[in-house]
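Student: Provide a 3D model corresponding to the input given below.
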Amino acid sequence: MNRFTGKIVLITGGTSGMGLATAHRLVAEGAHVIVTSRTRARVDSAVHQLGPNASGIVADAADLGAVDALMETVRDRHGQLDSLFANAGTGTFLPFQNITEPDFDHGIDVNFKGVFFTVQKALPLLADGGSIVINASWTLHRGNSVLTLYSATKAAVHNLARTLAAALGCWWTDGYGGADGSCRWLPNGQALPVLGQELLGALLHDGQHSGVPAHQW
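Tutor: Coordinates of the predicted model:
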């Protein structure tokens, strides 16, 4: 299938894990994928794996100057975006009593502030019918003694998608994992292969769910 032919998709934190797996699927379906990471070596490695329909930009999601530069580079190279997957994230897995202020600041800066401003700064680049997917986590629904900071940041982006639904004038249904341009969240508890299909559908904004294009806010 080539559902993404001609589409430009930006995946922050797209050089490993779910981000890189999504990039592989999108490239296989015809998209040009832009991946980001904090290091040149990881960006180059991912682009080498993904092939000629991928490009990479070094950008730290926690650095707002770097996010600005990222969006300027995307505009200069591609003119617009069809989809954004705000996937960059980090985890500090320590007991509550052991978390330091630097740990706290880093977790908030990457997982919440970075997502918040990545979405904000990408909005002017989104094409008509463009989509936004925000990567949250099932951990926000669970209590775990070493996930206090991580789960709190993921709860924050979960709520951010709810408020974006109101701010961008699109409707909302509950779940977890990501929101597209119509603010449809991925279903909770799905197996990874099914989740992968839902994620691709959200990025494609496949017409099965009506909503206001994200940039018309």
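
Student: C-alpha only now, for contacts and for neighbours.
Tutor: OK.

Student: elements contacting the lengthiest helix in the chain?
Tutor: The longest helix of the chain (DSSP state H) is helix 148-167. In this structure, helix 148-167 packs against helix 101-108, helix 114-122, with contacts taken as 3 or more Cα pairs under 8 Å, 6 or more residues apart in numbering; DSSP states H and E.

Student: Would you mind listing the buried residues in whichever helix or strand comes after that helix?
Tutor: Next helix or strand after helix 148-167 toward the C-terminus (DSSP states H and E): helix 192-204. The neighbour-count check on helix 192-204 (16 or more other Cα atoms under 10 Å) flags Leu195, Gly196, Glu198, Leu199, Leu200, Gly201, Ala202, Leu203, Leu204 as buried.

Student: To check against the first, give me the structure of this:
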Amino acid sequence: MTYQFDFGVVLRNYPILLEGTWLTIRLSITAMVLGLLIALAMVLARRSRFWGVSAISLAYVEIVRNTPFLVQIFLLYFGLPTLGIRMSPNTAAVIALSINVGAYATEIIRGGVESISKGQIEAGLAIGLRPLQVFRYVIFKPAMRAIYPALTSQFILIMLTSSVVASISANELTYVAQSLETMTFRSFEIYFVVTIVYLILTFLLSRIFDFLYGYLFSYPTR
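Tutor: Okay, the predicted model is just below:
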């Protein structure tokens, strides 16, 4: 083996990698927030008494969950300009990630909401709670507590999936790594470090979600 490892190329270009890492974090957080809002809206739409509204929600979930994410982002970035709709790579990345995570989160949240029995809802109304209070205390919190692990796992997955947006030149971590590798030809060193960065991001995000779970959903023991 004659290959000489040179991690100095990474050290010399660490500001670029840090910038890419920061954009990955920003893209992921924005997609998580927007995706959660989309999911909540779609869950309410699915439970609507109007057939058309419910059908739109169902169609959205089925289309997004049954098509590749790469095709979705290509449609947004390369397809929409045909209709006169143009956007920057980063904007297309945020929209695509939000739409994608929203579809999966819709089904997760819907499952949690539907796990709450009608008896609990009726009991809340019987003791004088208003409908909004019933939703907040009887439906929403217990449902979120049940689905929290699955929902946060989906959020972590979307952070890792954000690497795909490098295909449209959104300058997140993977795209920065690709550009740096093209200039230096140090594939192993660059992608080894990028792998470590993704592992650290995943670990930190998992710890943050664990902390939030204990803070938001723990019940007093006495």
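
Student: Could I get the TM-score for this pair?
Tutor: The TM-score (TM-score structural alignment, normalised by the length of structure 1) is 0.26; 91 aligned residues with a Cα RMSD of 5.5 Å.

Student: Out of the buried residues of helix 192-204 of structure 1, which is nearest to Ala28 of structure 1?
Tutor: The closest of those to Ala28 of structure 1 turns out to be Leu200 (Cα to Cα; 11.6 Å).

Student: Quick check: the closest one vs Val35 of structure 1, distance?
Tutor: Separation of Leu200 of structure 1 from Val35 of structure 1 (Cα to Cα, to the nearest Å) stands at 16 Å.

Student: Ile11 of structure 1 now?
Tutor: 5 Å.

Student: Now list whatever residues contact both of these two.
Tutor: By Cα atoms under 8 Å, 6 or more residues apart in numbering, Ile11 of structure 1 and Val35 have these common neighbours: Ala23.

Student: so how far is the helix or strand hosting Arg110 of structure 2 from its chain's centroid?
Tutor: Per DSSP H and E, Arg110 of structure 2 falls inside helix 89-114. Relative to its chain's centre, helix 89-114 of structure 2 lies at 6 Å (Cα atoms, centre = their mean, to the nearest Å).

Student: distance between the following helix or strand past that helix and the chain's centre?
Tutor: Using DSSP H and E, the helix or strand that follows helix 89-114 of structure 2 in sequence is helix 118-126. Mean-position distance between helix 118-126 of structure 2 and its chain equals 33 Å (Cα atoms, centre = their mean).

Student: would you list every one of the helices in structure 2?
Tutor: Counting by DSSP H, the helices of structure 2 are 8-12, 14-46, 51-65, 69-74, 89-114, 118-126, 131-133, 141-161, 173-184, 187-217.

Student: hey, which of those helices is tucked in deepest?
Tutor: helix 89-114 (a mean of 22; mean count of other Cα atoms under 10 Å).

Student: which helices and strands does that one pack with?
Tutor: Using 3+ Cα pairs under 8 Å, 6+ apart, the elements in contact with helix 89-114 of structure 2 are helix 14-46, helix 51-65, helix 69-74, helix 141-161.

Student: Show me what the second one is packed up against.
Tutor: By that I understand helix 51-65 of structure 2. helix 14-46, helix 89-114.

Student: if you set the cut-off to 6 Å instead, what comes out?
Tutor: Secondary-structure packing of helix 51-65 of structure 2 (3 or more Cα pairs under 6 Å, 6 or more residues apart in numbering; DSSP states H and E): helix 14-46.

Student: With the last one instead?
Tutor: Using 3+ Cα pairs under 6 Å, 6+ apart as the contact criterion, the elements in contact with helix 141-161 of structure 2 are helix 89-114.

Student: The helix it packs on versus helix 51-65: what angle between them?
Tutor: 120 degrees (axes from the mean of the first three to the mean of the last three Cα atoms, to 10 degrees).

Student: Flag every buried residue along the longest strand seen in structure 1.
Tutor: For structure 1, the longest strand by residue count, based on DSSP state E, is strand 126-134. By 16+ other Cα under 10 Å, the buried positions in strand 126-134 of structure 1 come out as Leu126, Ala127, Gly129, Gly130, Ser131, Ile132, Val133, Ile134.

Student: Report the two of these separated the most.
Tutor: Greatest spacing in the buried residues of strand 126-134 of structure 1, by Cα to Cα: Ala127 and Ile134 (17.5 Å).

Student: Look at Ile11 and Val35 of structure 1 and report which has more neighbours.
Tutor: The neighbour comparison of Ile11 of structure 1 against Val35 (other Cα atoms under 10 Å) goes to Val35, with 29 against 23.

Student: Quick check: next helix or strand after the strand or helix carrying that one?
Tutor: Assessed by DSSP H and E, Val35 of structure 1 sits inside strand 32-37. The helix or strand immediately downstream of strand 32-37 of structure 1 is helix 40-50, counting by DSSP H and E.

Student: who's in contact with that next one?
Tutor: With Cα atoms under 6 Å, 6 or more residues apart in numbering as the test, helix 40-50 of structure 1 has contacts from Thr15, Ser37, Ala54, Ser55, Gly56, Val58.

Student: Can you give me the distance of the last one to Val67 of structure 1?
Tutor: Computed as Cα to Cα, the Val58 of structure 1 to Val67 of structure 1 distance reads 10 Å.

Student: Over to the fourth one?
Tutor: Ser55 of structure 1 sits 16 Å away from Val67 of structure 1 when distances are taken as Cα to Cα.

Student: Which of those two has more residues huddled nearby?
Tutor: For Ser55 of structure 1 versus Val67, neighbours defined as other Cα under 10 Å are more numerous around Val67 (22 against 18).
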